[in-house]
Structures are given as structure tokens and as C-alpha cells.
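Undergrad: My questions are about this predicted structure, shown below with the sequence.
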Amino acid sequence: MSQQPVAVRPAGAEPVRVVVVDDQELFRRGLIMLLGVEPDIEVVGEAGDGQDAVELVKNVVPDVVLLDVRMPKRTGLEACIEIKDLVPAARIIMLTVSDEEADLYEAVKNGASGYLLKDSSIDEVAQAVRVVAEGQSLISPSMAVKLLDEFKEMSRTDKEQVPTPRLTDRELEVLRLVAKGLNNREVAKELFISENTVKNHVRNILEKLQLHSRMEAVMYAVREKLLDLP
């Protein structure tokens, strides 16, 4: 997994509200305890399976959900799809023991903001929560490549789509770099613009396309042939 982008919460900002979902109670409680000492993060609920997770998220509407891939009653993938349907603004980080699991690609395609390995340090977990709360993704370049390959295989199924919203040349440049797995800081460096300007471009792209995440925007753009990718 590539180095995580850095996010710093503004002074005085509301804490990031987090729900932790994992069927291993010891791991779940340990994660809650460690996140609890972070001044800018507030754990607002926990669940031990995908079914309870969906109900909990619907009730507390958190900013970020840490969601285990493998769970009883309802898998992480199934829960991810339903959570994004019920609470589109919630950012989902999939918790996994391996970044080779096929479910990870399905989860990201269905709205997850990325994944986090279970052997990550607490600093990495806390930083991941901050990063996705800011609207960025935790997706390695290798995952981005695999996702793009799959997106390019998709064909339009709806023949009566509304006209594609027009993105500016700069927005397309930003989207191309996001599609390669670059974070905001890396995009800013590549285009010689500020990180705040990149954030504004990403926000405008999502608003124009009426989408909720960066990867959804990339998926849309590839399907609509807005990007000239190799």
C-alpha cells in the first residue's frame, strides 16, 4: 500500500464521528480504545456484524465507518452497498488482513473510500480516518490500475442518459491524476497548484457529476469516455 496522504484537522473543527464494525470483539474494542484518545476523533458506535452495522449507521449517521470485510450475517461488501445507499455521505474504510482480497475491489467500486490493513499502526488508522473525512481516498496505485481496467470494460446500459456535464480542462487534468491513484498533495505537486485548489476542483467535479466519491467520479468518467486513458 502506498504512503497515506496527510490530513490535518483545522483547529476548532468538530471531531470526526466514527463507527467501528468488526466481529472480533478484542480487535474492535482495542481499536475503539486507541481511537478514543485522539482529540479530533469521536467513536459514536460499534457493531459486531454487517446487519447491525447497517442499522447503527442509519441511526447515528457517522462521518466515517471502519468496516471489516469478513463478517457473519451480512458481509462487509453487502453492508458497504447498503450503507452507501442509506447514508451516501458516510465514508467507508474496509478493514482487511490482506490487500489481495477480491472483495476490496468490489467494495471500492460500490462506494468505499479505500481499505486499511488490520496490522496498521494506530497512527495510520487515525490518519486514515482524517484523510477520508476530508474526502480523499485510501487506494494504492495498483488497486487504481485494476479498478480502471474493470471500468474500461463497462459499457453504457442506459441509452437515454442526460447530456454529460461539462468539466473544464483543469478539472479533467485533476480527474486523470486521481484516476492514477494520486492523492490531493501529489496532484497539487504535479499541476503546480495548491492543495486547496485541488480540493476545490475535486468538490466541483463531484457536484457537477452528482457523485459522492473520487472513485465514483473516475468510474463515471471512464464509462462516459471523458478520460483519454491508455
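TA: Yes, it's here.

Undergrad: from here on, contacts and neighbour counts on C-alpha atoms
TA: Will do.

Undergrad: Can you give me the neighbour number for residue 100?
TA: 10 (other CA atoms under 10 Å).

Undergrad: From residue 170, how far out is it?
TA: Separation of residue 100 from residue 170 (CA to CA, to the nearest Å): 34 Å.

Undergrad: Same check on residue 149?
TA: To residue 170, residue 149 is 24 Å away according to CA to CA.

Undergrad: cool, and residue 28?
TA: From residue 28 to residue 170 the distance is 42 Å (CA to CA).

Undergrad: now do residue 141
TA: Distance, residue 141 to residue 170, using CA to CA: 22 Å.

Undergrad: Same check on residue 120?
TA: Distance of residue 120 to residue 170, computed by CA to CA: 35 Å.

Undergrad: Tell me which other helices or strands the longest helix anywhere in the chain touches.
TA: Secondary structure of the chain read by DSSP state H shows that its longest helix is helix 195-209. Applying 3 or more CA pairs under 8 Å, 6 or more residues apart in numbering; DSSP states H and E, we find helix 195-209 packed against helix 169-179, helix 184-191, helix 214-223.

Undergrad: Buried residues of the second one, list them for me.
TA: Within helix 184-191, the residues that count as buried by 16 or more other CA atoms under 10 Å are 184-188.

Undergrad: what do you get for the first one?
TA: By neighbour count with 16+ other CA under 10 Å, helix 169-179 contains the buried residues 171-179.

Undergrad: Put this next to the first one:
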Amino acid sequence: MRVVLVDDHPVYRDGLSMLLESMDGVDVVATAADGEEAIAVVDGADADVVVMDVQMPRLDGIAATREVVSRHPHLAVVVLTMSEDDETVFAAMRAGARGYLVKGASQHEILTAIRAVDRGELVFGAAIARRVAEFFAAGPATAPAAEVFPQLTAREREILDLLAAGRSNPQIAQALFLSPKTVRNNVSNIFAKLQVADRAEAIVRARDAGLGRA
């Protein structure tokens, strides 16, 4: 089984690569440090499974998963991340991930998940699986409402809302207690994910969707 490993922390990425390589029948054919690099690497890797982190620079794992699955429908993506909030879990599912594990999962859990998704199964860590089961058992009446711009993270939507309200980057940084650099990086990610050329176009898209009116 050919695996691509995507994580922005080199120590963790290298350690996980060594762990996976020690498993019988697993070959780590490529690694990537962010979502954009992951897309490029997967395009030429002839892989079976992608193990994907979520919080990464340039392009997060949710957006990268969506693009990878769109380009390579046969590929199975397992999300392996520190994030275990419902928003991230269901965003990963909507993006096309077949598995979701929280970092700290055992070697056995990781190997089981990789092999299961390669067979076409869906796999979630124990705590995540309970919430997923409750979500589907609840039925459509209690399912969460569709998000505006689901490709954005919660932080990016928050920044876009302030952007649409006419706030400048320094004002957004002050309001959200963020550094100006963090705001600039998030704004760049927003432009890329919404496929807009500039601030004005992003504001139009956001206001059309009801943001920036509070």
C-alpha cells in the first residue's frame, strides 16, 4: 500500500513516516509540508492513501483533501490531526475524507485505519465515531445548518465577516487579538479558497452571502 504523508511539523512527519515504514505492506512514497505541496505531490505519487493533517500553512488539510479527492477519486484520505471539534470533523467528511483520527492514536489504530480506508471503508477514532453516529442518528431535523463558505475555517469566516464590514487588517487584528501577519496570511487563504482576485471581490462575495451586516 502506497502512502503519502502530509504534516507541517517535520519532527512529527518524520517520526510518523518511520512508524508507517515499519509496518508490513506500507510504503511511504512521498511527504508534504502543507496543502499546496500535498496536491502537487499526490499528482505524481501513484498513491493509495493520503494521511492528512488539518492545520497547515498556505492551504489547510480540509481544502487540500477536497482538491485531492476531486482530482483522484480512487484515493482514500485519512485525516490525522489535533483537532477534534465537530466543525472540523464534519468539514473533513464533506471534503471527502474516509477516515478521521486524533493525533495520539496508537500504531495499531493508524494501521487499521489506513488499511480500512484502502478497502473503501469509513474509519473514525473512538470518540469521533460516537459523535458521527449521534449526528446521523439524530436525523436531518437536528443536523447543523449549512455553513456559509464551508471551505473556510471558523477563523477565516470570522475574518471575512469583519472584512465585509469594512474593517482594515489592523482593525481586524485588534478586534480578534491576532498579529497583523496572522491576519494577512488568513486573508490570503480566504482569497485563494474563494478564488477571488482582491479585497473588493471578497467583500462582494461575503456580503452577497449575508456576512458583514452585524
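TA: Perfect, thanks for sending it. What you see is a predicted model; the values in this text were computed from it and never measured.

Undergrad: Can you give me the TM-score here?
TA: Once superposed, the chains reach a TM-score of 0.60 (TM-score structural alignment, normalised by the length of structure 2), with 140 aligned residues with a CA RMSD of 2.1 Å.

Undergrad: Now render the buried residues of helix 184-191 of structure 1 as JSON lines, adding distance to residue 83 of structure 1.
TA: JSON lines is the format used below for those (distance: CA to CA, whole Å):
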{"residue": "184", "distance to residue 83 of structure 1": "26"}
{"residue": "185", "distance to residue 83 of structure 1": "29"}
{"residue": "186", "distance to residue 83 of structure 1": "30"}
{"residue": "187", "distance to residue 83 of structure 1": "29"}
{"residue": "188", "distance to residue 83 of structure 1": "31"}
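
Undergrad: which residues in structure 2 form strands?
TA: Ranges of strands within structure 2 are 2-6, 27-32, 49-52, 76-81, 99-102, 123-124, based on DSSP state E.

Undergrad: so what's the residue most central in space within structure 2 closest to, chain neighbours aside?
TA: In structure 2, the residue lying closest to the centroid (CA atoms, centre = their mean) is residue 62, at 2.2 Å. Nearest non-adjacent residue to residue 62 of structure 2, counting by CA to CA, 6 or more residues apart in numbering: residue 92, 5.6 Å away.

Undergrad: And for the aligned partner of the one you found in structure 1, the neighbour number?
TA: Matched by TM-score structural alignment, residue 92 of structure 2 corresponds to residue 107 in structure 1. Using other CA under 10 Å, residue 107 of structure 1 is surrounded by 23 other residues.

Undergrad: same check, this time on residue 51 of structure 2
TA: As a burial measure, residue 51 of structure 2 scores 25 neighbours (other CA under 10 Å).

Undergrad: Just confirm residue 171 of structure 1 contacts residue 202, I think it does.
TA: Yes: the pair residue 171 of structure 1 / residue 202 is scored as a contact, 7.5 Å apart, by CA atoms under 8 Å.

Undergrad: Which among the strands of structure 2 is found nearest to residue 170 of structure 2?
TA: Residue 170 of structure 2 sits nearest to strand 76-81 of all the strands of structure 2, at 30.4 Å, using CA to CA.

Undergrad: Where does that closest one end up in structure 1?
TA: Strand 76-81 of structure 2 corresponds to residues 91-96 of structure 1 when matched by TM-score structural alignment.

Undergrad: Count the neighbours of the counterpart of residue 80 of structure 1 in structure 2 for me.
TA: Using TM-score structural alignment, the equivalent of residue 80 of structure 1 in structure 2 is residue 65. Residues contacting residue 65 of structure 2 under the criterion other CA under 10 Å number 29.

Undergrad: Provide a list of residues in contact with residue 137 of structure 2.
TA: By CA atoms under 8 Å, 6 or more residues apart in numbering, the contact set of residue 137 of structure 2 is empty.

Undergrad: residues contacting residue 133 of structure 1?
TA: The contact partners of residue 133 of structure 1, by CA under 8 Å, 6+ apart, come to 16, 63-64, 91.

Undergrad: and of those residues, the nearest to residue 129 of structure 1?
TA: Ranked by distance to residue 129 of structure 1 (CA to CA), the contacts of residue 133 of structure 1 are led by residue 64 at 6.7 Å.

Undergrad: Look up how far residue 90 of structure 1 lies from that closest one.
TA: Relative to residue 90 of structure 1, residue 64 of structure 1 is positioned 6 Å away (CA to CA).

Undergrad: Overlap in contacts, these two.
TA: If you check residue 64 of structure 1 and residue 90 against CA under 8 Å, 6+ apart, no residue is contacted by both.

Undergrad: sorry, back to before: and the residue nearest to the centre of structure 2, how close does it get to residue 176 of structure 2?
TA: To residue 176 of structure 2, residue 62 of structure 2 is 23 Å away according to CA to CA.

Undergrad: Need the counterpart of residue 190 of structure 1 in structure 2.
TA: Checking TM-score structural alignment: residue 190 of structure 1 goes with nothing.
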